[in-house]
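Asks: sequence isn't available, so here's the structure alone:
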């Protein structure tokens, strides 16, 4: 495995990178969206048009629109005041850098709050944590969301095992989370998504930690598809199911889980192994695993209702039990 830098020289290239998942993960999408607006402004492109394209690149992760709108607001405010496009471009860049810095700070604070919560819920130590998809430094301005909590536990000598769902169909767990765990010297084991139930049944999971792409006002959580079944398993086996996400992921304008738009992706991601990765790297198509013409159901996300969520960890603290009123209070306190 290796890390490769992808250089996007204009907003359209960034839109393509977001759509192909070369840039992915809720916090990083917000940061990238803000920088995309700044890039369009610096290159002299139509900034509102670029912002619209960026915001529409993926519909479920609210952080993307948050980042785009922050940078666009800074750009338009400066342009209205000074009338200088160059100064407006600098304002957009400053807004993007501020969001980047805030996300790194939020990551560290979420790790601290999450570690304290694990100590309360699992006082014995030696945590065995199951995670899904990728929530580390590859999707954040800092060390991530859910992964940052597991990493903090590892550094404190409190992580016995990190169970890593491979995360079908695009294998973000196998390709990315396992890579980050190995790079940090963590004790980890990779499993197929459909093996998680046997882990719970054997009593091998102490807590589930996931991230989020959008949290509705009632506490419903949209995250990588496969998260909802883990929540059901966790409830049945009386295992804490913890969501770790920055406040920018909470969307008070989305009333409940039914109002969250779930992105539907192309069927070839299911019918071919490593299909998207092959396209991104220019290696052609993936390896077919189903008959030609097979239809595939491929939602990128699913939605977990608040009653299955033990706690939501943000940079401002922990919400538990998860209710719309508690989320609203936290958001109001943070902005007030």
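Replies: Happy to help now that I have it. Since this is a predicted model, take the numbers as computed values, not measurements. Numbering: from 1, shown residues only.

Asks: only C-alpha atoms for contact and neighbour calcs from this point on.
Replies: Will do.

Asks: the stretch 201-336 of the chain: helices as residue ranges?
Replies: Under the criterion DSSP state H, counting those that start in this stretch, the stretch 201-336 of the chain carries helices at the ranges 227-236, 268-271, 275-281, 324-335.

Asks: CSV please, covering those helices and showing distance to residue 130.
Replies: Formatted as CSV, those follow (distance: least, Cα to Cα, whole Å):
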stretch, distance to residue 130
helix 227-236, 9
helix 268-271, 23
helix 275-281, 25
helix 324-335, 25
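
Asks: buried deepest among these, which one?
Replies: Most buried of the helices of the stretch 201-336 of the chain by mean neighbour count (mean count of other Cα atoms under 10 Å) is helix 268-271; its value is a mean of 22.

Asks: which strands and helices sit next to that helix?
Replies: helix 275-281 (3 or more Cα pairs under 8 Å, 6 or more residues apart in numbering; DSSP states H and E).

Asks: related to what we said a few turns ago, figure out which of the helices of the stretch 201-336 of the chain is closest to residue 201.
Replies: Using Cα to Cα as the measure, helix 227-236 is the one of the helices of the stretch 201-336 of the chain that comes nearest residue 201, at 9.1 Å.

Asks: for comparison:
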């Protein structure tokens, strides 16, 4: 059974505190929007899909017990609080897209004279709750499409898989599993699907400095699932791809521009460069909500910068020389030219065909 990072029932929300993993599994109660903003900003919850879900559900639990005198006051509450939640971590586009969709819903319900304020609130709550189920379904579809694409690529290339059974070795970066989503995972969902098909010979995960999401979270999930897995240092990727016959790299995304440029955890870009050099396919696994067609290229993606302390300390122990300057971008942008395919719940697309394909899907 996959890990549960989000526990929700009407009026109640808890999140698994990822700052304490793997040493301690503790759930934090989220009572409203202020709590939601804090757990997102402090990275107690992270991963673009999970950020959006927790942010929206934090508003749901806040307004659930409230009585609103008018639809206008409810609409203003929804709009103001959702825009505030977007500011917690601005690089991940999922929260912004979810906020825009829910604000649009609130505006439509406000204008509909046949809808009473009580019904408006109930319909808003149901819309936020539906995000949980949809995310899991989307992740399963991403896993299926991604596993199929990798196995087809191996067959077309004519290269022998690592194992005689036809199973493959893959590499992933950062955390993209149940801890980063409502469940199952995006890039780790692809790994999970390969395992379910009996096609996973081995998965390698990077430590993901400076926050160590790979070492703390992905490794935790892989051990929990009993997958054949090995942790490697970020600086070992070139040597790994040269020595271990890795069939594909699969990573997640915090935001994908319309041309396919992809913002993801810092370190992703250099892995893509190394994969290109070694002829290893590089895939991005992301739901449609991570694709921002309003942004033409990665040059327009705002990159969040994190505190120096994440680099200079491990826990309470300082590892860097006092007085040294730090540059700590949380993300980098991988150019579309380095990406083999973008795996979504609706299929796998080459970066060059992404905008046209997604536009057609959204219109259908």
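Replies: Here it is on my side, so go on. All values reported here derive from a predicted model rather than from experimental measurement.

Asks: still on that earlier bit, closest to residue 168 of the first structure out of the helices of the stretch 201-336 of the first structure?
Replies: Closest among those, using Cα to Cα: helix 268-271, at 8.2 Å.

Asks: mean shift of that closest one relative to the second structure?
Replies: Compared with the second structure after the fit, helix 268-271 of the first structure shows a mean deviation of 0.5 Å (mean Cα distance after the TM-score superposition for the first structure).

Asks: can you list contacts of that helix?
Replies: With Cα atoms under 8 Å, 6 or more residues apart in numbering as the test, helix 268-271 of the first structure has contacts from 169, 170, 275, 276, 288, 289, 290, 294, 296, 297, 298.

Asks: of those residues, buried ones?
Replies: Buried by 16 or more other Cα atoms under 10 Å: 169, 170, 275, 276, 298, out of the contacts of helix 268-271 of the first structure.

Asks: TSV please, covering those residues and showing distance to residue 39 of the first structure.
Replies: Converted to TSV, these look like this (distance: Cα to Cα, whole Å):
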residue	distance to residue 39 of the first structure
169	32
170	29
275	30
276	26
298	32
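
Asks: so the residue mapped onto residue 202 of the second structure from the first structure: helix, strand or coil?
Replies: Under the alignment (TM-score structural alignment), residue 202 of the second structure pairs with residue 161 of the first structure. At residue 161 of the first structure the chain is in strand, as set by DSSP: H, G, I helix; E, B strand; the rest coil.

Asks: could you check how many residues crowd around residue 161 of the first structure?
Replies: Residue 161 of the first structure: 20 surrounding residues under other Cα atoms under 10 Å.

Asks: quick one: residue 180 of the first structure from residue 194 of the first structure, how far?
Replies: According to Cα to Cα, to the nearest Å, residue 180 of the first structure stands 22 Å off from residue 194 of the first structure.

Asks: these two: which is more packed in?
Replies: A side-by-side neighbour count of residue 180 of the first structure and residue 194, using other Cα under 10 Å, places residue 180 first with 21 against 15.

Asks: what residues are up against the more buried one?
Replies: 136, 137.

Asks: relative to residue 143 of the first structure, how far out is it?
Replies: Distance of residue 180 of the first structure to residue 143 of the first structure, computed by Cα to Cα: 10 Å.

Asks: do the same with residue 210 of the first structure
Replies: Going from residue 210 of the first structure to residue 143 of the first structure by Cα to Cα gives 14 Å.

Asks: what does residue 254 of the first structure give?
Replies: 27 Å.

Asks: which one of the two is surrounded by more residues?
Replies: Neighbour totals were compared for residue 254 of the first structure and residue 143, and residue 143 leads with 25 against 18 (other Cα under 10 Å).
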